[in-house]
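> Got a predicted model here, sequence first, then my questions.
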Amino acid sequence: MSLFHTPFIAAPMAGGTSSVALVKAVQDGGGLGFLAAGYKSVESMTAEIAAARGAGLRFGMNVFVPDPAQLPPGAGARARLEEYRAALEADAARYGVTMPPLRLDDDDAWQGKIDALLADPVEFVSFAFGLPGTAVVKALQKAGTTVISSITTVDEALAAAEEGPDAIAVQHHTAGGHTAAFLTSGGPRAESTTAGLLAQVRAAVGLPLIAAGAISDGAVLRDVLAAGADAAQVGTALVRTEESGARQVHKDALGDPGFTETAMTRAFTGRWARSLVNDFVRDHHDAPEGYPAIHHLTAPIRAAASAAADPHRVNLWAGAGWRSARTGSASSVVKEFLSGL
């Protein structure tokens, strides 16, 4: 039996998609669910942990690692952010919302979340957007937590392994939502398949591996397991399910034949992420780097677009296998993935 007791892991999806209800449905189907601390306060994160425990669930928590280079960004980067803010005025005017001032100090309550996870440990903690540091890894392990670092290249895997995590999540560029890249730009690439990248990482490090990126059905799950994965992390395939907390406009877009491709974009948050290509992605194809400052700039536009059921000004995170995402219960989706094993 693997470290996770199942080959199916529900990817942590920040912004409300990874609900306690989704974690429960995934567990009912035979998988392991993750909650996402990203964009939440420490209090909201701990409340979700309490709710999941109260429901008797096994689960993990994902935490964003802040980028010191963005806290705050340098003068040149700040000037580019101000230019982008001005470029967003037309989008804001479409919905009658006001553009907020630049926010350059948001570290997503990093230390508070680490302190809370040490004070009241959960079974699994995964990290994205960077490495947490050896001291954090060791402290969490001492508290009884299994630690997972996320990477996108062999070089990142080697750097992660130096810190001594229990496992590594190997994210291919076909994955939906934000890239976990931290040693490269994380922009568009044309490298191997998810199984191919996983095999490269398997040859470089001796840790349990989780495959992520376009794990769209049971056949792909079997491929990555055959390539050496201990489990696969599945995100987009769960977004449309009943228990997903994703916005309805997002769920509907994934099933809309009017959307025909995905692309990596920085338009919504200032960090590369894979989304369905809509008007906002097209209009802001040259958006600068600047996470999470751009996330805060576009937040009122995205909220207004969602309220108006307008899919063309909201982030529609989607992996390359998005067409297979279906409605119904997440438990049924998990069972279908696992049925051929």
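Everything's here; your move.
> only C-alpha atoms for contact and neighbour calcs from this point on.
Will do.
> now for the longest helix along the chain, which elements pack on it?
In terms of residue count, the longest helix belonging to the chain (DSSP state H) is helix 293-307. Helix 293-307 is packed against helix 75-87, helix 89-95, with contacts defined by 3 or more Cα pairs under 8 Å, 6 or more residues apart in numbering; DSSP states H and E.
> hey, where'd the strands end up in this protein?
Counting by DSSP state E, residue ranges of the strands within the chain are 8-10, 33-36, 59-64, 124-128, 146-151, 167-171, 177-178, 209-212, 231-234, 262-265, 273-276.
> okay, pairing it with this:
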Amino acid sequence: MAGWKHSTVSQRLGLRLPIVQGPFGGGLSSVALVAAVSEAGGLGSFGAHHLDGDGILRVSADIRAQTAKPFALNLWVPFEDSDDPQLSAAEFTTHRDRLAPYFKELGADLPAQPARFMPRYAEQVEAIWQARPAVLSFVFGAPAPEVVDRCRELGIVTIGAATTVDEAIALEAAGLDMLVATGFEAGGHRVAFLQQPERGLTGLFALLPQVRDAVRIPVIAAGGIADGRGIAAARLLGADAVQIGTAFLACEESGTHALHREALFSPAARHTELTRAFSGRLARGIRNRFVEESRGQAVAPYPVQNWLTGQLKKAAQAAGRTDLGSLWCGQAAPLLKVRHATALMQQLEQETDALLG
């Protein structure tokens, strides 16, 4: 048995391979993908920050109906008033009307202000405790001490995400069991929480050994890893496991729209950009018309902007368009070759065996 497969992460979580599937928010995760990755020996993950308590319980039950292996659920830690933004009707109208020309172009009605832009975080946490997944991972900071303590009582392993050494130290001090060191190559949101994300744009292979030297808890490497070479390099730099996002996002089993999946395999995936245009928070995706036209424009705060562009994205997808919706994508997308999760896990294992076996 190849030594790279044995680590504190794989041993603690009962995994055959120290590979974590990145948790995708906004409906991009799927039960089928989680089950496929977990069945293949990795840790399947489901981004649950858009689900209410009942939704989390349903998803957990559906995953367990497909696999008895460990899996993770992921939540976003609230920031400032993101859990329940106080927005007047006039303020909502101002933010919405900036996008009105796009809705008109797509022949879609302007959306009305919702009662809430996101489910309540406290309700989500309570549901997680009922569901009792093997792992609960967090982004955008550390949960409150009582949340960490309750997870420990229930036997739920907690994982945080860091974009800097200082954030890694803070997560360890908060009592989390493991952390993900996230390089700026990663697709989706920059999960910084101690400073503006624009000030912490460090590549994984510079960040990883510094984090490894700074903390004692297990470190999972993320950002720019899409094949066995990335896994081997991360393990040699001190990672106890790797987290892979874009390669799994591109799999047929994911919740990604077919238009998005095809874009990940297209030449367009060579050109990604960090932007706040889609959610109000900095995130990496394929550069498209909306990203280009949003430069220098005012953007509503998260989660208001996220909700508004989510409505726009639905209309764009219905029209078969990729120019007006988010296409989350990491910088390793040009390395993608495989379109099914089980085959991807096999490829990752075989390639890493060849290098480290």
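Yes, it's here. From a predicted model like this one, the values you see are computed outputs, not experimental measurements.
> Would you reformat the strands of structure 1 as CSV and include mean neighbour count and distance to S2 of structure 1?
Listed next are the strands of structure 1 as CSV, based on neighbours: other Cα atoms under 10 Å; distance: least, Cα to Cα, whole Å:
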stretch, mean neighbour count, distance to S2 of structure 1
strand 8-10, 27, 11
strand 33-36, 26, 15
strand 59-64, 24, 15
strand 124-128, 23, 14
strand 146-151, 26, 13
strand 167-171, 25, 11
strand 177-178, 24, 26
strand 209-212, 28, 10
strand 231-234, 26, 8
strand 262-265, 25, 32
strand 273-276, 27, 29
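> so how far is the first residue of stretch 99-113 of structure 2 from its last?
The stretch stretch 99-113 of structure 2 measures 14 Å between its terminal residues, going by Cα to Cα, to the nearest Å.
> buried ones in that stretch?
Neighbour-count burial for stretch 99-113 of structure 2, with 16 or more other Cα atoms under 10 Å as criterion, is recorded at 100, 102-103, 106, 110, 113.
> can you redo those as TSV with distance to Q350 of structure 2?
Shown next, in TSV, are these (distance: Cα to Cα, whole Å):
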residue	distance to Q350 of structure 2
A100	50
Y102	46
F103	47
L106	45
L110	50
Q113	50
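> Looking at those residues, which is nearest A332 of structure 2?
Nearest to A332 of structure 2 among the buried residues of stretch 99-113 of structure 2: Y102, at 30.3 Å, using Cα to Cα.
> W328 of structure 2 contacts N288, doesn't it?
No: shown here, W328 of structure 2 and N288 do not form a contact pair, counting by Cα atoms under 8 Å, at 11.0 Å.
> Which one's more surrounded, the two?
More neighbours surround W328 than the other of W328 of structure 2 and N288, with 28 against 18 (other Cα atoms under 10 Å).
> Quick one: the helices in the stretch 251-357 of structure 2, in order.
When secondary structure is read from DSSP state H, counting those that start in this stretch, the stretch 251-357 of structure 2 shows helices at 258-264, 289-294, 304-318, 341-356.
> I'd like the ones you listed written out as CSV, with distance to A170 of structure 2 and mean neighbour count added.
CSV is the format used below for these (distance: least, Cα to Cα, whole Å; neighbours: other Cα atoms under 10 Å):
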stretch, distance to A170 of structure 2, mean neighbour count
helix 258-264, 34, 18
helix 289-294, 33, 14
helix 304-318, 27, 20
helix 341-356, 32, 18
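> Sweet, I'm off.
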